[in-house]
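J.: Sequence first, predicted model second:
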Amino acid sequence: MTDSLLTVDQAAARLGTTARFPRRLIAERRIAFVRVGSHVRIKESALVAYIEGNTVQPIRRRSRLGRAA
């Protein structure tokens, strides 16, 4: 299986942000990236791992019986 290399603009589109956000992630070394000559690419799997690693799960609370919300 080959892992696609995404440009910064493509990664930003998948994240729903501007290109500045993935560039900042790269500069802060918060996401894995590949340098191809003078170009920077992000592996699709690295982007998925970043999203999964920063996904916050909802808190499940036990309901109080007999009380209204």
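T.: Right, received. Where do you want to start?

J.: hey, let's count contacts and neighbours off CA atoms from now on
T.: Fine.

J.: all strands of the chain, in order?
T.: With DSSP state E as the criterion, the chain has strands at 5-6, 34-36, 39-43.

J.: so how many other residues sit close to residue 17?
T.: By the measure other CA atoms under 10 Å, the count of residues near residue 17 is 12.

J.: this is the comparison structure:
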Amino acid sequence: MSSRLLSIEDLSEHLGVPVNTLYKWRGKGYGPAGRRVGKYVRYRPEDVDAWVEAQGVA
């Protein structure tokens, strides 16, 4: 994965999870750590990778 910040749509495609599910996860404090960039939420690829590893998913 590249080092650019991921949008929620990018994350959805990468994980194969619907965008609405990602918003629900975020509201519940679940899922990869997201950061606010202005009015947008962005995800660092290394945070996503670490979260996936913690889930035990290959």
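T.: Structure received. In this text the structure is predicted, and so the values were computed from the model without any measurement.

J.: Quick one: closest of the strands of structure 1 to residue 20 of structure 1.
T.: Smallest distance to residue 20 of structure 1 across the strands of structure 1 (CA to CA): 13.3 Å, for strand 39-43.

J.: That closest one vs structure 2, average distance?
T.: Taken over the aligned residues, the distance from strand 39-43 of structure 1 to structure 2 averages 0.7 Å (mean CA distance after the TM-score superposition for structure 1).

J.: name the helices or strands packed onto that strand?
T.: Contacts defined by 3 or more CA pairs under 8 Å, 6 or more residues apart in numbering; DSSP states H and E place strand 39-43 of structure 1 against strand 5-6, helix 8-15, strand 34-36.

J.: Relative to residue 12 of structure 2, how far out is the residue of structure 2 most remote from its centre?
T.: Distance from the centre of structure 2 peaks at residue 38, with 16.9 Å (CA atoms, centre = their mean). Counting by CA to CA, to the nearest Å, the gap from residue 38 of structure 2 to residue 12 of structure 2 is 20 Å.

J.: likewise residue 35 of structure 2?
T.: In terms of CA to CA, residue 35 of structure 2 sits 16 Å off from residue 12 of structure 2.

J.: could the strands of structure 1 be laid out in TSV, adding mean neighbour count and distance to residue 25 of structure 1?
T.: Below are those laid out as TSV (neighbours: other CA atoms under 10 Å; distance: least, CA to CA, whole Å):
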stretch	mean neighbour count	distance to residue 25 of structure 1
strand 5-6	18	14
strand 34-36	10	13
strand 39-43	17	11
